[in-house]
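Participant: Prediction below, plus the sequence it came from.
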Amino acid sequence: MIAAALITFALTAVVSWSAGSRAGAAGTIVSALTWTGNAAGAAIMAWAGARALAGRVETVTLPMQVTGGLPGGAAHLQVDRISGLFAVIAFGIAVPVLAAAAAAGDRARGRLPSAAALLLAAVELILTSAHFFVFLFGWELLTFAFYLLAGFDRDLPGRSRASLVTVVFGKSSGAALLLGGLLLAAHTHTLDIAGWHAAAGSGVAALAFALLLVGFGAKVGLIPGEVWLPEGYPAAPGPVRALMAGVAVNVGFYGMWRTLAVLGAPPTWLVCAVLVIAGATAVLGIAQAASAPTLTGLIAWSSVENAGLITAGYGAALVGAAAHDVRLTALGLTAATVQVCSHALGKSLVFVATSAVEQTYQTVVLDRLGGVTRRLPWAGWGLIVGSFTLAGLPLTAGFAAEWLTLESLIQQFRITSLATQLCVAATAALVALTIGVAGLTFVRVVALTAMGPTRMDQPTPQPVPARIDRRPAYRIGIVLLVVGCLGLAAAAPLEIRAIAAGLRPLVGGAPLGALAGPWVLQPVFSGFSALSPTWLWVVLPALTVVIGLGAVALSRGRLLRVRRVAPWSSASPGVHRGVGYTSSAYVNPIRRVLSTVLLTRVTIRRLPPGRGDEDAAPRFDVRVRVVEVVERYLYRPAIAVVLRAAGTARRMQSGRLDAYMAYMLVALLAVLTLVIVVS
């Protein structure tokens, strides 16, 4: 099945690239076939992952003609329980996303399926690689696929910069992984990833653990590697963004899980660093999302927030590993994995829905969007359910995920290290703040963009022939993702059982302790607290019906009568309806509350009166700007230093042979001196 999926992705890439952008019926047929090929390969890998969760591990040894004689022994691809768990998550969600992408496909982007196939093949290689060089090859292939997708519409503004930023951070993450892997390979004398277990507990393992987490963290968007997500995701075309944000990003979390499985418990300083970075990333991500002016920017920054939440659960697992408490490790990994599932579903759904909004209105500016559900009911309701999931509201998969994450972070009384206790407590406070702000952030999307009134300055929907929200494939993709977001909450105990099967190599059967009953969850430690997302699906609708019937009965039917009154215009005289209360106005209090994180800057400029308006009320131009603190205070000074160093190096390039010989002599003497000192 591993080989079949790889061959399917390879054939799809070749056919799509060879066909190019064909016109007419031939182009439509090729597009449908290539997207179907990608979906078939994803379905094969999802099924292989499900078999691995059931204990049917599959291994494929790569032939010498393919590997070219890699050092460190024969290379093989394997789907075990851990990789099978992430294969089910990533490729299971990829199938409905690819269905929606097939509906959105157009002849001008005829080669887009080949870039998607490249991305899916890279994800498969990363999840199944047992040899470090094959893993790195898959990682670099994924970076290349991200580069192609971010710059696919290279004629549009900002795409060149987005693809450049994406590839820079992708190569940086690969460099960190290379350094960490080579340290372990030099210490254990093997490139077999499973063989690195022999280095566990050593100083080399601690340093390598940190380097590997830096590499994986840059891919998922942890500070300080979060800068590329808000630029790379929105730059990709249509639903393919969901492949990047909801499918491919999971390989970074898989790498974290695999690192813990191979190297064991990390040192305390690294555990504290992971916890602090996770909390800071979550707060920064949701603060930027709350103030983002565009829908795609808001969703992309939400990915940064969710990366922080997932890593917070992973940090709790590291705390348990360092304290040799397998139940705490199981709780942290279970919470983080449930959060991975909810994020992948919710993020894929909102990006798929946004693709229809962008195609129809030709804009993603939040202040210009309103009443999407009336124009695009399928995309609008997908946007609502996805937003509720990412906000962690009840009856969605995100609710149990955030509850488990918070439960894992309030177990600090079970450990004895004071430093670790303080870091866990601080991360718990930051995560709680993040969850609260996330609710306000996505209310902005649901109440003002999806279900709000149509704005007077809203662009007229474009007469796009066969809009994607009308196509069956798109609707199937939306329905499957909505069912996943809602059904995973109703079937949360079944989800826990599947996750427990995948985490068995790490913590044995400890995750099953999260099942307090057939339909009740608990944070592994019995008697601490309990929650039943399944029963919420019964109780909350029943209470809604009872309250509604009671209100109608007590009002003697008057509640159902229609009373027509003049609409309220934000209590502002002279403000036309539809423009008085904008998305930016709604989020302004949040910008002020989080001004220490956003460094909010407000500029007010009085506009000159127009001709004949000298006696009218003065008009003002108010502009609000937020600052991305990591980019402003870390990367910009670093880039300035690099540019100055490059200028100095350029002046050293005199073109004189004697000067170059002198440089070589100085370098040789320095190397000899270093060798003598070390020996």
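Facilitator: Received the coordinates, thanks. Numbers count the residues shown, from 1 in each chain.

Participant: Going by C-alpha atoms from here, please, whenever you check contacts or count neighbours.
Facilitator: Noted.

Participant: roughly how far apart are the closest residue to residue 408 other than its chain neighbours and residue 617?
Facilitator: Spatial nearest neighbour of residue 408, excluding adjacent residues (C-alpha to C-alpha, 6 or more residues apart in numbering): residue 332 at 5.6 Å. Residue 332 sits at a distance of 59 Å from residue 617 (criterion: C-alpha to C-alpha, to the nearest Å).

Participant: take the one below as the second:
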Amino acid sequence: MIAVGLALTAAAVLIGWCAGMGGTDRAQLRLGLTAWGLNVAAASVFVIAGARGLSGHTGRLELGGLAGLGPASMSVDALSGLFLIVSFGVAVPVLAAAAASANRNRPRLSAAVGAALAAVAVIITTDNFFVLLFGWETLTIAFYLLAGYDRGLPGRMEASVITVVFGKASGAAVLLGALLLAGRTHTFVFTASAVDPRSVAGQTAYALLLLGFGIKVGLVPAHIWMPRGYAAAPGPARAVMAGVAVNVGFYGMWRTLNALGPPPVWLACVVLVVGGATAILGIAHAAVNADLAALISWSSVENAGLITAGYGVALMGASAGEPGLIAAGLVAGTAQMMAHALGKTLLFVSASTIEQATGTTDLDRLGGVARRLPWAGTGLVVGSLTLAGLPLTAGFASEWLTLESLMQQFRVSSLALQLSTAAAGALIALTVGIAAVTFVRVVALTAFGPVRIGEPPLDPGLARPDRQWPYRFGVGVLVAGCLGIGAFAPMQVRVIGAGLLPLVGNNAAGANAKPWVLQPVYAEFSALSPSWLWIVLPAMAAVIAGFSAMFAGRNPFRTRRVVPWSSASPGVDRGVGYTSFGYANPVRTVLSTVLLTRSELVDAADGPAGRTAVPRTYRVDVVDVVERYFYRPLAQALLFVSRSAKLLQSGRLDAYMTYMLIAVLAVLAVVIATA
């Protein structure tokens, strides 16, 4: 099955590349649609392979020896099967929707997407670090091509360069960690318990591997590539990058815990705190961003923090020797990853069509878009509710499990672990609250908001995907996934438990207290039934609607319309109601320490003579605190080193030979000293 899937992606890459070599528009479109169809078929094959692996039918593709780097093969066990199902399960509807928007302007996009899919499959199924790094570098190149595909647009080349730089950094960290392990085991094959994780070499390898995988998922401080890279990529590619490809980073984290075992206490503490900090920073910027694509991209940073917080609980449990905590953290993290994959791909697929039809992603210029583009609008609403973690969606149970797992810190005796978990729990709780505010803004003021003056009209030709069956199939499947997992969350947890068998055994089964009831693995701590909420909440809504109709008179849906409040300030344009910018202003104020909010009220210089009411403009600016205080000084230091290094370039051969001799002597001295 693995070989068939890789062959299909290879064919998609070849045909998609040929689509951009010229010919008639009809021929290009036909080749592009064929390539997208092959990508859909490949993703379907990988889903089937994952399901077989999850059920115990392990497939294996032998690659032979790798010139002294150990035997290599590609296989599907329970864990890799689970990740194949999650990653390629959302890829199928995404690729179907992308095929509906295929056009001659982006003929080779399907080829770059096919390369990314092949790399994801290789990373998830290989058992050899060298093959994993080959897939990792392929994915980095694919990300570079996707982020810079529309290179004629502003900011695309910069985004692609930043994306590839961080991709190379993540690959370097994984390579160094793998070399440290190979130096002790004399093979690149994943070997459980081959190195003591509490030794210096083991701790260093553990930290390097988690660093490399953390860069790929966008953890602080390596998050700055993600908002730029996602927003720069073409619409269909964003969904593949955010909902499919990013999961390889989480797979690497899960597999590292499986291979190396309990981490040192300090590393578990770092992962917990970094997860919480990433979540709050990501949602803070998403909450105040006025661009739909950038908002969703920053939300990906937030979700990476949520998932990593659950993984941090698992590391805490492994370090403390508590199998129940390992299961609680991994179940929560995996459930959150599934909710993120569904919600994020649905949002990006919907935003892609909205951007294509209107020519903008400015939230204040997209009022009432759900009424104009019903299928894209439905995806925008359901995806937003899922990522907000509201009841009846997949995000509700996953966020509840994450918060409950973070409340188990009393089960460990280490004060450092207790404090780190408490800090992460507080940050995650704040993040969950702000996420609800963030996506209410998208639903209420964008999807169903008022149509404002100056909004761009729909282009009937460019809005065509919203009326095509492949796009409607893709959106429908993703919407059904977001709502269906919310209704059948206990079944989801059972599937997750089967995938986590190599890591936690049967301990994950404790998350199901009884039919249709969930608990954070430990019995009698707390319980929740997301399935029953599908009965209780609609019933309560029906009762409230009945009472409202009974006592509200003839028209219970009558709306009282008044002039919007403008804080009694003269010269302020009232508009037609709240704007997304205005709605986000409290978040800018409350989180001014995180966002470094700077605001000013500017009087218009050309106001009408003789008027007391002078038109005013309110300007607000927020910045990424990590970029300003970490990367900018780092960039200046690197530029200084680069300029200093140029002084060594004298052009004299004897000087260069002297430098080489000094370097060789230094290496020999280090080798002799450490022998």
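Facilitator: Structure received. Just so it is clear, the structure is predicted and the values come from calculations on it, not from any experiment.

Participant: more crowded one of residue 332 and residue 617 of structure 1?
Facilitator: Neighbour comparison, residue 332 of structure 1 and residue 617: the larger count goes to residue 332, with 33 against 8 (by other C-alpha atoms under 10 Å).

Participant: list the contacts for the more buried one?
Facilitator: With contacts defined as C-alpha atoms under 8 Å, 6 or more residues apart in numbering, residue 332 of structure 1 is in contact with 313-318, 320, 405, 408.

Participant: Any chance of a markdown table for the residues you listed, columns neighbour count?
Facilitator: Formatted as a markdown table, the contacts of residue 332 of structure 1 follow (neighbours: other C-alpha atoms under 10 Å):
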| residue | neighbour count |
| --- | --- |
| 313 | 33 |
| 314 | 31 |
| 315 | 31 |
| 316 | 34 |
| 317 | 30 |
| 318 | 29 |
| 320 | 26 |
| 405 | 30 |
| 408 | 30 |
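
Participant: now, which of these sits nearest residue 644 of structure 1?
Facilitator: Within the contacts of residue 332 of structure 1, proximity to residue 644 of structure 1 (C-alpha to C-alpha) peaks at residue 315, which comes in at 38.3 Å.

Participant: Am I right that residue 555 of structure 2 sits in a helix?
Facilitator: No. According to DSSP: H, G, I helix; E, B strand; the rest coil, the state of residue 555 of structure 2 is coil, so it is not within a helix.

Participant: Could you tell me how many residues sit around the residue nearest to it when sequence neighbours are not counted?
Facilitator: Across the structure, with C-alpha to C-alpha, 6+ apart as the measure, the residue nearest residue 555 of structure 2 apart from its sequence neighbours is residue 549 (7.6 Å). Residue crowding around residue 549 of structure 2 was assessed by other C-alpha under 10 Å; the count is 14.

Participant: does residue 549 of structure 2 sit in a helix, a strand or a coil?
Facilitator: When states are read from three-state DSSP, the local structure at residue 549 of structure 2 comes out as helix.

Participant: contacting residues around the counterpart of it in structure 1?
Facilitator: Aligned by TM-score structural alignment, residue 549 of structure 2 pairs with residue 552 of structure 1. Under the criterion of C-alpha under 8 Å, 6+ apart, the neighbours of residue 552 of structure 1 are 558-560.

Participant: List just the nearest of those to residue 439 of structure 1.
Facilitator: For these, the nearest to residue 439 of structure 1 is residue 559 (29.4 Å; C-alpha to C-alpha).

Participant: quick one: the closest one and residue 549 touch, right?
Facilitator: No. No contact is recorded between residue 559 of structure 1 and residue 549 when judged using C-alpha atoms under 8 Å, the distance being 10.4 Å.

Participant: Show me how far stretch 514-522 of structure 1 is from its chain's centre.
Facilitator: A distance of 28 Å separates the C-alpha centroid of stretch 514-522 of structure 1 from that of its chain, computed with C-alpha atoms, centre = their mean, to the nearest Å.

Participant: what comes into contact with that stretch?
Facilitator: With C-alpha under 8 Å, 6+ apart as the test, stretch 514-522 of structure 1 has contacts from 331, 492-493, 496, 513, 523-526, 528-535.

Participant: Can you flag the buried ones in those residues?
Facilitator: Among the contacts of stretch 514-522 of structure 1, those classed as buried by neighbour count (16 or more other C-alpha atoms under 10 Å) are 331, 492-493, 496, 513, 523-525, 530-534.

Participant: all strands of the stretch 301-450 of structure 1, in order?
Facilitator: With DSSP state E, counting those that start in this stretch as the criterion, the stretch 301-450 of structure 1 has no strands.

Participant: Likewise for structure 2?
Facilitator: When assigned using DSSP state E, the strands of structure 2 occupy the ranges 60-65, 71-75, 512-514, 517-518, 598-603, 616-621.

Participant: out of those, which comes closest to residue 153 of structure 2?
Facilitator: Using C-alpha to C-alpha as the measure, strand 616-621 is the one of these that comes nearest residue 153 of structure 2, at 23.6 Å.

Participant: mean deviation of that closest one from structure 1?
Facilitator: On superposition with structure 1, the mean distance recorded for strand 616-621 of structure 2 (mean C-alpha distance after the TM-score superposition for structure 1) is 1.8 Å.

Participant: Likewise for stretch 343-358 of structure 2?
Facilitator: Here stretch 343-358 of structure 2, set against structure 1 after superposition, deviates by a mean of 0.6 Å using mean C-alpha distance after the TM-score superposition for structure 1.

Participant: so that stretch corresponds to what in structure 1?
Facilitator: Under TM-score structural alignment, the match for stretch 343-358 of structure 2 is residues 346-361.

Participant: got the strands of structure 2 as a markdown table, with distance to residue 118 of structure 2 and mean neighbour count columns?
Facilitator: Shown next, in a markdown table, are those (distance: least, C-alpha to C-alpha, whole Å; neighbours: other C-alpha atoms under 10 Å):
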| stretch | distance to residue 118 of structure 2 | mean neighbour count |
| --- | --- | --- |
| strand 60-65 | 15 | 12 |
| strand 71-75 | 13 | 19 |
| strand 512-514 | 35 | 19 |
| strand 517-518 | 36 | 20 |
| strand 598-603 | 45 | 12 |
| strand 616-621 | 41 | 13 |
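
Participant: Can you say which of those strands is nearest to residue 223 of structure 2?
Facilitator: Of the strands of structure 2, the one closest to residue 223 of structure 2 (C-alpha to C-alpha) turns out to be strand 616-621, at 19.9 Å.

Participant: Next, the angle strand 598-603 makes with the closest one.
Facilitator: In this structure, strand 616-621 of structure 2 runs at an angle of 160 degrees to strand 598-603, with axes from the mean of the first three to the mean of the last three C-alpha atoms, to 10 degrees as the basis.
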